[in-house]
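[1] Show me the folded form of this:
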Amino acid sequence: MSQDQKRPFRVVVVGAGIVGLSLSHCLQLAGIDHVVLEKHDKVVSVQGAALIIWPQVARIFDQFGILKRIHETTVPVCRERRRWPDGTINHTGKTVQTMSKNFDMPSIIFDRQRCVEHLYDGLPDKSYVRTSAKVDRVEHTESGIRVVTTDGRVEEGDIVIGSDGVHSTIRQQMWDHAAKDDPSAVPETDKNCFSTDFGGLFGVSDLTEDLKLLDSESNVTFGHGHTEMLFTQPGKAYWAIIFKDDHHKPPVRRDGSEQAMEALVEQYGDVPLTDHIKLKQLWKQRSRAGLLNIEEGMLEKWHSGRFVLVGDSAHKASLTYHLPLCLVIHTDPPKMTADLGLGANIAIEGAVTLCNILNRETKSDKHRHFTTAELSALFTEYQAARYVRAKAFTDLSGKATRMNSYQTYFGRFMTGYVAPWLAPIQLRKLSEAFAKGPKLDYVPTRTINEDAPGWKLGEKKEAEGASAVKYLVAAAAGGVAVSYLLMQRVEGRAWRFGMTF
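    Coordinates of the predicted model:
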């Protein structure tokens, strides 16, 4: 028996963030040998503030066995408001609350860092995760790969999965290897597909009584060249301002120093997040904050050789909480918003899809090894299953951010006046899309009710879909007409729309 036949199929995952830890859960549940390499000295997420977990990923977390604990440590959203640039209320919505009702489960909004902690603490075996393991290079052997870390340690395996974010080391390693082995394997456009037009200042502040906020509410504020978000959980306020910045392609690293953040607060400090809270007030009460570029883009090819990418290393969406409802029409799968954290949700879906394929191919023989041609077929199957859905989120999230930050007159009109009229349609389309999300096909769910009405929407017939499109078009036309008439009666508030009537 050869050495290859003696060793099991093994996966090397790079990056122990939300996606990398989700991969470890999936692989452990499948009984697939692996290691997760994390460059930092501990498993922690410091990028961004709050995160919403939508029903399809809550179902996956239930399969991981961590959903019950998450529900025990979070409070469901009880109030959702969209606001004009002056902080007054544009619309009181029920997106998150409706999802909770449709899928018969409490909504989840919490700190991204807490999400990472739940994923890590809930791992069946934490020994699969190696910290202080920064990748130096990936070498190809006759039948696999060798991942060498900067401290000289080596991890061998059959494939390497890059879940190391938008500034992925593994993506670059993949490109470098393809350039030597098969230059045509990676589209040249992929090497310059990411760009930035927006920056984001994120923070977490103490939820004090003077803020007059509920224990769990969401606020999204439109603005001229910026848009704000404010979410709460007991004792904490999670906030962000997304602002228009210079265009960079490829992206350049942003100065995230305290001085740079102070300069932004000086510029945007009087921007309202509600009718009584301004950014500078939350800044003074912050416990932590960060300044980031909001990268956008998507690769045409997510794999090459024994490399495959999952999450932000392959597709990166802009960040927005509210999608103007006019964008959620007649698409299957629907083109939906990248609501807060929906990029993370879609990335976790990708991890599940890939692991379903790996489990299918190895469940009868854990010592099975694959040629690069066989792996290419499997990775092509994975990308094909994910590409349309991921691209829809990536493209539409950018449009939503631009509408909420008033980049065009049309966007201002649609997000401020038409969107509220289409809320029932958006909620149904979102429910349908969430219901179609993947789950692990080799382990059962544990606590959720998959007979809830929301899950049934993913099974709707094509005829129903066509009927919904006709209703959507009629509703959109009616909404525009009614909105126009209403606008004629609010000339005194026309400044909000940014136009003169």
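
[2] Please count neighbours and contacts with C-alpha atoms only from this point.
    Fine.

[3] what secondary structure does Glu228 sit in?
    Under the three-state scheme (DSSP: H, G, I helix; E, B strand; the rest coil), Glu228 adopts strand.

[4] Just confirm it contacts Trp239, I think it does.
    Yes - at 7.5 Å, Glu228 and Trp239 qualify as touching, with contact defined as C-alpha atoms under 8 Å.

[5] Which one of the two is surrounded by more residues?
    Taking neighbours as other C-alpha atoms under 10 Å, Glu228 and Trp239 compare with Glu228 leading, 30 against 27.

[6] I'd like the distance between the more buried one and Thr221.
    5 Å (C-alpha to C-alpha, to the nearest Å).

[7] How about Glu139?
    Glu139 sits 49 Å away from Thr221, going by C-alpha to C-alpha.

[8] What of Leu440?
    Taking C-alpha to C-alpha, one finds Leu440 at 37 Å from Thr221.

[9] Let's compare: structure for the following, please.
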Amino acid sequence: MSNNSSFRVIIIGAGVAGLIASHCLQKAGIDHVVLERRAEIAPAEGASIAIYPHLMRILHQIGVLEEAKRACVPCDRFVFRRPDGKVIMNNGFFHHVKENHGHDIVPLERRQFLQILYDNLPDKGYIRTGCAAKEITQFVSGVEVKLSDGTVEIGDLIIGCDGVHSMTRSAMWEHANKTSPGLITAKEKTSMKTDWKCLIGMGPAEPGLGERDMNVVHNTKYSFLTLTQPDRVFFFVFFRLSKSSSWPQKKRYSDADAEELAASVASHPLSETTVFGEIWKKRQRGALISLEEGVLEHWHNGRIVLAGDSVHKITPNIALGGNSAIESAVSLSRPSLATLNQVFTAYQTERHGRMKHIMNFSRLITDVQAWCSPFHQFLATWVLPLQPDRALANQFGEMIRGVPKLAFVEAGDFVSGKFEWKHENWKVSLKRPNGQSDTGLSRILQLMSTVMVIAVVIFAAQHINPLLIV
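    Predicted coordinates for the structure are as follows:
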């Protein structure tokens, strides 16, 4: 790994976000390492990932879009159904999204997507597997991460992409309360709530569910969602919990738990001709997981910044602005702690308010899908079917068109539809004292652009999918 910069980033977690981060940082020429506790990059877990047009633009910039598109076919029908499987409405959402943005929404298996991202890395030497982060120490001049294999990684900052049960977040909290006692309160630590659990999985194609369809089946306090491809079906069953829980409680479900819950809804229709038990019986894999949600107040401290589920576990927020807050950063080859704080504060400021709004919207969506009250049932069965067919796609339009791209990588000839890309001509402006090199400032602006894109990718790939659309 050859780099001209002494600045080094440590990324904890080699999921979708960590791998995208490595692509971005390699494009920027920034030294880094991605640490993954698992032995393999693409384990046989999870279900699907929906690639929306804005994520396609980022994948286009890093050179993996065409391979990802070859691995699946676009979504076609979006069908809402009653508990008996009969159709409430058939919405043209996917077709309208393509008209609005010039690109389809395409679903593919999460494991397959991870493998594509890894296989297309310019240099795989930046990725370390089988080495869990065990201890993080911050210094005035840098950070140190001790790993499970006994080795130590040293760098200038840490990006925590290690999920809702983030070890990086715990280390950040510990450091914050040493340097600023009382900053991280018990209220904030317990602000991520778990009100839902979900059966997820995939199996072979089921004729009664279509070849390119998304089906949402409403029920009371639970709902089904299936997403189909010609050769497979992805499934999700959302169950409202009778009692809410929060951190540090961490509910783990066994295979027996999944079997018991699946059996309780096995006879429930997914369409006019198919019941859930049919796809569960033929599943290639399936699991029962907790669904947490919440937005933390502090997204960074010292040389640690959090991204994705470690700091905001909700439906997507991709309305990110520019990086003007850091344009006056000083020209340094290795940014000081004060400079990093300025960068991370800008990142948090850009996203926090919007994230709170989206979290509340997410709760409403989930409640409507599962008919959590007569009011939610009324919305689902009477109000939504009367909305104009393209209303939902247009609602998503501003959110999709407004996302950032990598400011330091040419987007090329990436088409748009009726909605122009908001940041198509976005360029990072560098302001520096006369006579000083802008190399260091360029590095930190590239890093900031990358952090913003990582945040977008985490949402787009892990949350902005048909699961949470009403």
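
[10] what's the TM-score for these two chains?
    Overlay of the two chains. TM-score (TM-score structural alignment, normalised by the length of structure 2): 0.84; 419 aligned residues with a C-alpha RMSD of 2.5 Å.

[11] ok, back up a step: which of Leu440 and Thr221 of structure 1 has more residues huddled nearby?
    Applying other C-alpha under 10 Å to Leu440 of structure 1 and Thr221 shows that Thr221 carries more neighbours, namely 29 against 23.

[12] which residue in structure 2 lines up with that one?
    In structure 2, Thr221 of structure 1 lines up with Val217, judged by TM-score structural alignment.

[13] Onto which residues of structure 1 does the helix ranked longest in structure 2 map?
    Criterion DSSP state H: the longest helix present in structure 2 is helix 337-369. Using TM-score structural alignment, helix 337-369 of structure 2 corresponds to residues 372-404 of structure 1.

[14] May I see the buried residues of that stretch?
    372, 375-376, 378-380, 382-383, 386-387, 389-404 (16 or more other C-alpha atoms under 10 Å).

[15] Please apply the same query to stretch 215-234 of structure 2.
    Of all the residues in stretch 215-234 of structure 2, those buried under the rule 16+ other C-alpha under 10 Å are 215-229, 232-234.

[16] I figured Tyr347 of structure 2 hits Thr450, correct?
    No - between Tyr347 of structure 2 and Thr450 there is no contact under C-alpha under 8 Å: 10.9 Å.

[17] follow-up on the earlier one: mind listing what the match of Thr221 of structure 1 touches?
    Neighbouring residues of Val217 of structure 2 by C-alpha atoms under 8 Å, 6 or more residues apart in numbering: 80-83, 85, 223-225, 270, 369.

[18] helix or strand for it, which one?
    Element membership for Val217 of structure 2, per DSSP states H and E: strand 214-218.

[19] Surely Gln28 of structure 1 is within a helix?
    Yes - applying three-state DSSP, one finds Gln28 of structure 1 inside a helix.

[20] Mind telling me what it corresponds to in structure 2?
    In structure 2, Gln28 of structure 1 lines up with Gln26, judged by TM-score structural alignment.

[21] Which residue, other than its chain neighbours, is closest to its match?
    In this structure, Gln26 of structure 2 finds its nearest non-sequential neighbour in Pro122, 7.6 Å apart by C-alpha to C-alpha, 6 or more residues apart in numbering.

[22] Then His91 of structure 1?
    Leaving aside its sequence neighbours, His91 of structure 1 sits nearest to Arg82 (C-alpha to C-alpha, 6+ apart; 5.2 Å).

[23] what's the counterpart of the one you found in structure 2?
    Arg82 of structure 1 maps onto Phe80 in structure 2, by TM-score structural alignment.

[24] For the helix or strand where its match lies, which helices and strands make contact with it?
    Using DSSP H and E, Phe80 of structure 2 sits within strand 78-81. Counting contacts by 3 or more C-alpha pairs under 8 Å, 6 or more residues apart in numbering; DSSP states H and E, strand 78-81 of structure 2 packs against strand 87-91, strand 214-218.
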